[in-house]
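J.: Kindly return the folded structure for what I paste below:
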Amino acid sequence: MRKMSDVVFVSAVRTPMGSFGGTMKDLQVYDMGAFPVREALKRAQVDGADVDEAIIGNCRQAGNHVNPGRTVALKGGCGQLTPGVTINKACPAGMKAATMAVSQIVMEQAKIVLCGGMESMSTIPYLLKGARFGGFKMGDRKLEDGWGDSYDPIAKVSMGMTAENVGEKYGISRQEMDEYAVRSHQRAQAAADNGWFAEEITPVTLPGDRKKPAFDFTADESIKADSTVATLSKLRPAFKPEGGKVTAGNSCGLTDGSAMMVAMTREAAAARGVKPLFSMVDFCQTAVDGTFMGEGPGEAIPRVLQRAGMSLSDIDLFEINEAFAAQVLGNVARLKLDIDKLNVNGGAIALGHPTGCSGARIMVTLYHALKRLDKELGVASICGGGGATMAVILKRES
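T.: Here you go, the predicted structure:
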């Protein structure tokens, strides 16, 4: 059995984040995800036939046909003999895929693993429950939005209400939420303007039609650089009409996107002449009460640091997925986190949160931020619907 330090990641890329109903709205999730798969394999200098397994997060699977994790691997260039698996762990799915890749290599079940996540929020279908055996001789039938899958049947609460709960618990004001949302957009726009996202983004080629030729989609389209606290303060509460603080403006955007990585043994990287980008020091998966789903990182981060024998002060940068400003700020308060180290290029409030993609996306973004700022250690953490949560410690390789 190998050690975790024997495993390295040799590529880390993502698509641009497409707005809900935007540029990538008509792409099947596995067609979109095939672009970063191809680029991840290219950067890793790996022939698709040499990939031992593909482990891919994808949560909104209705309409995506059989095992989209294997489908995207094949469409991206992996060989017919490459097994693939689709992971659904709500928001941490893409991160779970990465930790499973490491575990497979540590257990000597594989030497080279493609991992990551993908989600097309725009193609979540409507559902006609009961139609198959209910018949349509007379009467009305209810068409249900597939977005209802974001409801937690155990906690009996929507994700937005969990954010209200966390915000209330930690005394986060509406102004603080709106200020944080503006910060996310401003930091993401600065990253885009300065080319800091350029290395992590691979273009998605959109097919042409009679009206326009094929073109490359190259930049995140959900960033709202003109957001201000004044404009956000005018938005109504989205989930709690009376006294609510969580709005569409201080919540994550709904976007389409994919992020992919290739992990392999150090020996395989050396044999191929491929430079390791980062390794995974340790990881942690745990859970919290789904009613306070967003508290997950506040539980997972101390646990993963304890496992690694580290403290918060040892970490150079943090990426906490921005499902809601209330949730991020609640974790900042709980951990007494230095906010200047957090989400230095903005987060999901600006870039959006394609569910199965985000756990992988924040790892990709974290690595590239560590590289740009010449830092060594970073923590990425993400909460998830139902209370599942994860955190990983990444070490940039010298």
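
J.: C-alpha from now on. contacts and neighbour counts both.
T.: OK.

J.: Helix or strand: which one has the residue lying closest to Lys240 once chain neighbours are set aside?
T.: Nearest in space to Lys240, with sequence neighbours left out and distances taken as CA to CA, 6 or more residues apart in numbering, is Met161 at 7.2 Å. Using DSSP states H and E, Met161 falls within helix 159-169.

J.: and for comparison, fold this next one:
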Amino acid sequence: MSEIEIPYGAYWSTPFARWQGSLSHLHSLKFAAHVAKDALKRRQVDPESFDFAALGMSVPQKGSFYGLPWLAGEMGIPHLAGPTISQACATGVRLLQTVASTIREGDSQVALAIACDRISNGPHIYYPAPQGPGGTGDHENWVLDSFNWDPYTGVNMVTTAENVAKEYGFTTEEQNELTLIRYAQYENALKDDSAFLRRFMDLPFSVPDARFRKEQTVLSGDEGIFPTTREGLAKLKPVMEGGTVTFGGQTHPADGNAGIVLTNADQAKALSRDPGIKVSIVSFGQARVKAAHMPAATIPAARRALQAANLTVNDLTAIKTHNPFAVNDLVLAKELGLSLESFNDYGCSLVWGHPQSPMGLRAVIELIEMLAIKGGGHGLFVGCAAGDSAMAIVIKVEDRA
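T.: You can find the predicted model right below:
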């Protein structure tokens, strides 16, 4: 099986902004194209070198039916075609698997995985129903209704976390403790003028107006992250009566985009910021667990990715997770035998937010940089998604021989 590489440094992420914040006025697909053009120029990657691309997008916006071809046209590379992929919070990993498979099959040599979402101002959709009473149609709020109701199980996402908390006996106090650890880890990313974030994020970040003609504001980093204290968390009551999950122990919706270049081994050196660092995609894993237990899906997904890589959790140098709930990390740590402090250094989606499609790409980018800082090794990213499912990816960072 041919090796798929991510050229070191050939990736980027915008800051993530809490919904209804500084990115809420931007069409996410146009914004992603705007950011990608500048990011590729800064990284000295010629857009004409791409022969394939795929777009991840889970919240539709006007015109998004045209997906990747429209985005490519906006980037100035109208020869490029490819699919638009949507798998809720697993979109980022699915996107990487799709692009990697295309390269492995010989249909591409240099490709782009790009993902965007604007959770703010989500669409309100009307569905005609001629057989309904008086021909009255049906409707939904794409974002809020998806958070609040799984049409298969009939429950909201908080209930899935409560079900796992109940099964494992996790208390609010344990969730609060985990949350404090994660916020402290994110503080490491902000040290030395956000040195860690600057490894992949172009800061200060210029936010354009809706017509992309002038600068509207400037972000120094992620927006909308509130100070979190033990005392503040202790004052919060569970969201559900008789439950354990508070607003302090769950992530927040956000807006943003991210991109990663993938290629074969022959091309990777030329596209890398540091040709001496080799970043390889090793394996993927997918899983689905029993109904209404979404946070637990990460466990079998992680195990399948590790099995495919012929690794154990003890072989890993770094781990990143998508944790919409503190419960996610509690259950993963318990099942895989991890200490809570041993993974998610420099931050995670519990802290910096949840723009569904690009969230996984940013986590993988951070995982690459964590491994580079540690001198290499294998890393795992795993995250749950709607439908009690999850996806995982194993990557390896090493010195290029």
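
J.: what does the helix holding Met161 of the first structure rub up against?
T.: Contacts with helix 159-169 of the first structure, where a contact means CA atoms under 8 Å, 6 or more residues apart in numbering, come from 150-152, 173, 238-240, 244-246, 290-295, 324, 326-327, 329-330, 385.

J.: what about the residue nearest to Lys240 of the first structure, distance to Met363 of the first structure?
T.: Computed with CA to CA, to the nearest Å, the distance linking Met161 of the first structure and Met363 of the first structure is 27 Å.

J.: Between the two, point out the one with more neighbours.
T.: For Met161 of the first structure and Met363, the more surrounded residue by other CA atoms under 10 Å is Met363, and the numbers stand at 30 against 19.

J.: so what secondary structure elements neighbour the helix ranked longest in the first structure?
T.: Of all the elements of type helix in the first structure, the one with the most residues (DSSP state H) is helix 174-193. Under the contact criterion of 3 or more CA pairs under 8 Å, 6 or more residues apart in numbering; DSSP states H and E, helix 174-193 of the first structure touches helix 229-232, helix 325-335, helix 348-351.

J.: quick one: secondary structure of Ala62 of the first structure?
T.: Three-state call for Ala62 of the first structure (DSSP: H, G, I helix; E, B strand; the rest coil): coil.

J.: I should have written Ile395 of the second structure there, sorry.
T.: When states are read from three-state DSSP, the local structure at Ile395 of the second structure comes out as strand.

J.: can I assume it is in contact with Ile281?
T.: Yes: under the criterion of CA atoms under 8 Å, Ile395 of the second structure lies in contact with Ile281, with a separation of 4.6 Å.

J.: Between those two, which has more neighbouring residues?
T.: Shown here are Ile395 of the second structure and Ile281; by other CA under 10 Å, Ile395 has more neighbours (24 against 21).

J.: ok, that one to Pro253 of the second structure distance?
T.: For Ile395 of the second structure relative to Pro253 of the second structure (CA to CA), the value is 27 Å.

J.: Check Ala36 of the second structure too.
T.: Distance, Ala36 of the second structure to Pro253 of the second structure, using CA to CA: 22 Å.

J.: Please apply the same query to Thr228 of the second structure.
T.: Relative to Pro253 of the second structure, Thr228 of the second structure is positioned 17 Å away (criterion: CA to CA).

J.: who has more neighbours, these two?
T.: Neighbour count, other CA under 10 Å: between Thr228 of the second structure and Pro253, Pro253 has more, with 20 against 15.

J.: show me what contacts that one?
T.: Applying CA under 8 Å, 6+ apart, the residues near Pro253 of the second structure are 18-19, 119-120, 353-355.
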